[in-house]
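what follows is a protein structure lacking sequence information:
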């Protein structure tokens, strides 16, 4: 299985994501620049956190027009896995690959600390190694993590099982305590917390590790190869 970690001007979690893949599943992983026009070699595309294009206009509003995002949309349509973390989640909403928008935190302050999440859907390619209803500790680091959508969209998210993670103690004012959602097909996930920063006890939590092992196991099951240890 091959992973791509996208890099935009202003990305600052690309190295974290690269190392997380390398150390948790040991599969091939490449950095891919925002000008790339071919993602066909890759099975999972990670859109990392940071401040792409300095977060000018709105977070992710400029990155959404980068050439590589056309390829991300194609990959999602083909059923490949797309994981957007923090600024990556913002980019995916701006690109229309996920519904809703991320607004300024209700406190108007940047929040950087561990957060307790509840796994609301463990039937996605990203969450198979978690238990339904399990509480996990994943850090956050954002100023615009306040997820918003209208009531009609929220109803669809609930009905379709697209709310994947919720906060136990909502740090940013997100509607329905939402910390992460997926598309209807389940192969595109966006979340504000950083699983790549929770893959070692030295980092304070290993709860993010299972997101990467879940992705690999799902891919191997789909392709009929041996499961990850």
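It's in. Because the structure is predicted, anything quoted here is derived from the model rather than measured.

drop to CA atoms for contacts and neighbour counts, all remaining ones
Fine.

all strands of the protein, in order?
Counting by DSSP state E, one finds strands in the chain at the ranges 3-7, 29-33, 44-47, 81-85, 101-103, 111-119, 135-142, 146-148, 163-167, 178-182, 188-191.

now those strands as CSV including distance to residue 21 and mean neighbour count?
Below are the strands of the chain laid out as CSV (distance: least, C-alpha to C-alpha, whole Å; neighbours: other C-alpha atoms under 10 Å):
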stretch, distance to residue 21, mean neighbour count
strand 3-7, 8, 24
strand 29-33, 7, 17
strand 44-47, 10, 26
strand 81-85, 12, 25
strand 101-103, 26, 21
strand 111-119, 21, 18
strand 135-142, 16, 21
strand 146-148, 26, 22
strand 163-167, 21, 25
strand 178-182, 20, 26
strand 188-191, 16, 27
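
reformat those as JSON lines; add distance to residue 14.
Output for the strands of the chain, formatted as JSON lines (distance: least, C-alpha to C-alpha, whole Å):
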{"stretch": "strand 3-7", "distance to residue 14": "6"}
{"stretch": "strand 29-33", "distance to residue 14": "8"}
{"stretch": "strand 44-47", "distance to residue 14": "8"}
{"stretch": "strand 81-85", "distance to residue 14": "10"}
{"stretch": "strand 101-103", "distance to residue 14": "20"}
{"stretch": "strand 111-119", "distance to residue 14": "18"}
{"stretch": "strand 135-142", "distance to residue 14": "14"}
{"stretch": "strand 146-148", "distance to residue 14": "22"}
{"stretch": "strand 163-167", "distance to residue 14": "22"}
{"stretch": "strand 178-182", "distance to residue 14": "19"}
{"stretch": "strand 188-191", "distance to residue 14": "15"}
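
so which of those comes closest to residue 205?
Closest of the strands of the chain to residue 205 is strand 135-142, at 6.4 Å (criterion: C-alpha to C-alpha).

list the contacts of residue 47.
By C-alpha atoms under 8 Å, 6 or more residues apart in numbering, the contact set of residue 47 is 5-7, 82-85, 87-89.

which residue ranges of the protein form helices?
14-24, 67-77, 87-94, 151-159, 209-223 (DSSP state H).

highest mean neighbour count out of those helices?
Greatest average neighbour count among those goes to helix 87-94 (a mean of 28), per mean count of other C-alpha atoms under 10 Å.

the residue lying closest to residue 120 once chain neighbours are set aside: what's it in contact with?
Counting by C-alpha to C-alpha, 6 or more residues apart in numbering, residue 120 lies nearest to residue 164, which is 4.9 Å off, once chain neighbours are set aside. Neighbour list for residue 164: 119-122, 179-182 [criterion: C-alpha under 8 Å, 6+ apart].

alright, now check it against this:
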């Protein structure tokens, strides 16, 4: 594949059967200043080294392979068995990975997230201590939620921010093996986003739409350069995407754009694009 050479940060959005948020994510990244290519997983598997010229690897939302085994599990195995070494080099080179909704599920099921103290499950062969499972409501949740940043460890996230974005999932409940595992994540500052109410306070359903432990909505890896989150920032890029903009007035931009802009700014600082 020919990659444009115009000194813009380059993002690759992975597509496969069931991906349905690729174009919204492309729009968000392009608006933030990236060149974006949509690439099918089969092409990435076939053309070794294809990922090399890119700076950001994106696993968008959707229902890959119909979630037939478990949400994200089939794609997670495909990536793990075919391009894991490339992803490891990608991370070691200081580049960025983001998984949104189904993409977050993929990163969790393959063991890339969350990892604690630099010990990602895919590197150590350790038993996976964290997963995403069925919502407590036992139904698909489609609503807007408030997220508060609880750490500035991730390069994608502004410190002490409160954003409003939609969720759409049936298996978004973040759980761990035990309370100690959650405490380890908290201590290592890898809990990036928590579900909160409109005033920024920890609250139960429907503010926490799935029953996630400690209201966890997003986590990063030990480097802060791999982010997974269940809500969809790419669905609140323009201010008119806010569900109540006609009553509450227009902001200058949607809340989700900051996540993509932070990624682009990091790449520009790090790689001088």
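That came in fine, so what should we check first? None of these values were measured; they are calculated from a predicted model.

so where is stretch 209-218 of structure 1 in structure 2?
Aligned using TM-score structural alignment, stretch 209-218 of structure 1 spans residues 257-266 in structure 2.

need the contact partners of that stretch.
9, 28-29, 32-34, 96, 155-158, 233-234, 236-237.

of all those, which comes closest to residue 269 of structure 2?
Proximity of the contacts of stretch 257-266 of structure 2 to residue 269 of structure 2 (C-alpha to C-alpha) peaks at residue 9, which lies at 10.5 Å.

which non-adjacent residue is nearest the closest one?
Per C-alpha to C-alpha, 6+ apart, closest to residue 9 of structure 2 is residue 34, 5.0 Å.

just checking, that neighbour touches residue 11?
Yes: distance between residue 34 of structure 2 and residue 11: 6.5 Å, which falls inside the contact criterion (C-alpha atoms under 8 Å).

for residue 21 of structure 2, see how far away residue 77 of structure 2 is.
Taking C-alpha to C-alpha, to the nearest Å as the measure, residue 77 of structure 2 and residue 21 of structure 2 are separated by 21 Å.

who's more crowded, those two?
Between residue 77 of structure 2 and residue 21, counted using other C-alpha atoms under 10 Å, the more crowded position is residue 21 (21 against 14).

map that one onto structure 1.
Checking with TM-score structural alignment, residue 21 of structure 2 has residue 13 as its match.

and that match, what is it in contact with?
By C-alpha under 8 Å, 6+ apart, residue 13 of structure 1 lies in contact with 48-50.

that one and residue 193 of structure 1, how far apart?
Going from residue 13 of structure 1 to residue 193 of structure 1 by C-alpha to C-alpha gives 12 Å.

for residue 77 of structure 2, which non-adjacent residue is closest in space?
Using C-alpha to C-alpha, 6+ apart and skipping residues adjacent in sequence, the residue nearest residue 77 of structure 2 is residue 110, 6.4 Å away.

with residue 72 of structure 2 instead?
Counting by C-alpha to C-alpha, 6+ apart, the residue nearest residue 72 of structure 2 is residue 106, at 4.4 Å.

what of residue 141 of structure 1?
Leaving aside its sequence neighbours, residue 141 of structure 1 sits nearest to residue 112 (C-alpha to C-alpha, 6+ apart; 4.1 Å).

what's the answer for residue 226 of structure 2, then?
Per C-alpha to C-alpha, 6+ apart, closest to residue 226 of structure 2 is residue 97, 4.7 Å.

do the same with residue 135 of structure 2
residue 210 is the one closest to residue 135 of structure 2 (C-alpha to C-alpha, 6+ apart), at 4.3 Å.

what does that neighbour correspond to in structure 1?
Here residue 210 of structure 2 is matched to residue 172 in structure 1, going by TM-score structural alignment.

and the residue nearest to residue 135 of structure 2, how close does it get to residue 121 of structure 2?
24 Å.

more neighbours: those two, which one.
Between residue 210 of structure 2 and residue 121, counted using other C-alpha under 10 Å, the more crowded position is residue 210 (30 against 21).

my guess is that one meets residue 132, correct?
No: in this structure, residue 210 of structure 2 is not within contact of residue 132 by C-alpha under 8 Å, at 10.0 Å.

which neighbours do these two share?
171-173.

could I get the residues you listed as JSON lines with distance to residue 86 of structure 2?
Listed next are those as JSON lines, based on distance: C-alpha to C-alpha, whole Å:
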{"residue": "171", "distance to residue 86 of structure 2": "28"}
{"residue": "172", "distance to residue 86 of structure 2": "27"}
{"residue": "173", "distance to residue 86 of structure 2": "29"}
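
nearest to residue 67 of structure 2 among these?
Taking C-alpha to C-alpha as the measure, residue 67 of structure 2 lies nearest residue 171 of these, at 9.8 Å.

residue in structure 1 matching the closest one?
Using TM-score structural alignment, residue 171 of structure 2 pairs with residue 144 in structure 1.

my read: its match touches residue 107, true?
No: under the criterion of C-alpha under 8 Å, residue 144 of structure 1 makes no contact with residue 107, lying 10.2 Å away.

between these two, who's got more neighbours?
Each of residue 144 of structure 1 and residue 107 has its neighbours counted (other C-alpha under 10 Å); residue 144 has more, 23 against 12.

what is the neighbour count of residue 81 of structure 2?
For residue 81 of structure 2, the neighbour count with other C-alpha under 10 Å is 12.

and the residue nearest to residue 120 of structure 1, what's its match in structure 2?
Aligned partner of residue 164 of structure 1 by TM-score structural alignment: residue 192.

mind checking how far that match is from residue 242 of structure 2?
Taking C-alpha to C-alpha, one finds residue 192 of structure 2 at 23 Å from residue 242 of structure 2.

ditto for residue 98 of structure 2
Distance from residue 98 of structure 2 to residue 242 of structure 2, by C-alpha to C-alpha: 23 Å.

swap in residue 65 of structure 2?
Counting by C-alpha to C-alpha - residue 65 of structure 2 and residue 242 of structure 2 are separated by 30 Å.

so which of those two has more stuff around it?
residue 242 (22 against 17).

check whether that one really touches residue 236, as I assumed.
Yes: assessed by C-alpha under 8 Å, residue 242 of structure 2 is found in contact with residue 236 at 6.6 Å.

burial of residue 66 of structure 1, as a residue count?
Residue 66 of structure 1: 16 neighbours (other C-alpha under 10 Å).

quickly list what's touching both of residue 242 and residue 236 of structure 2.
residue 254.
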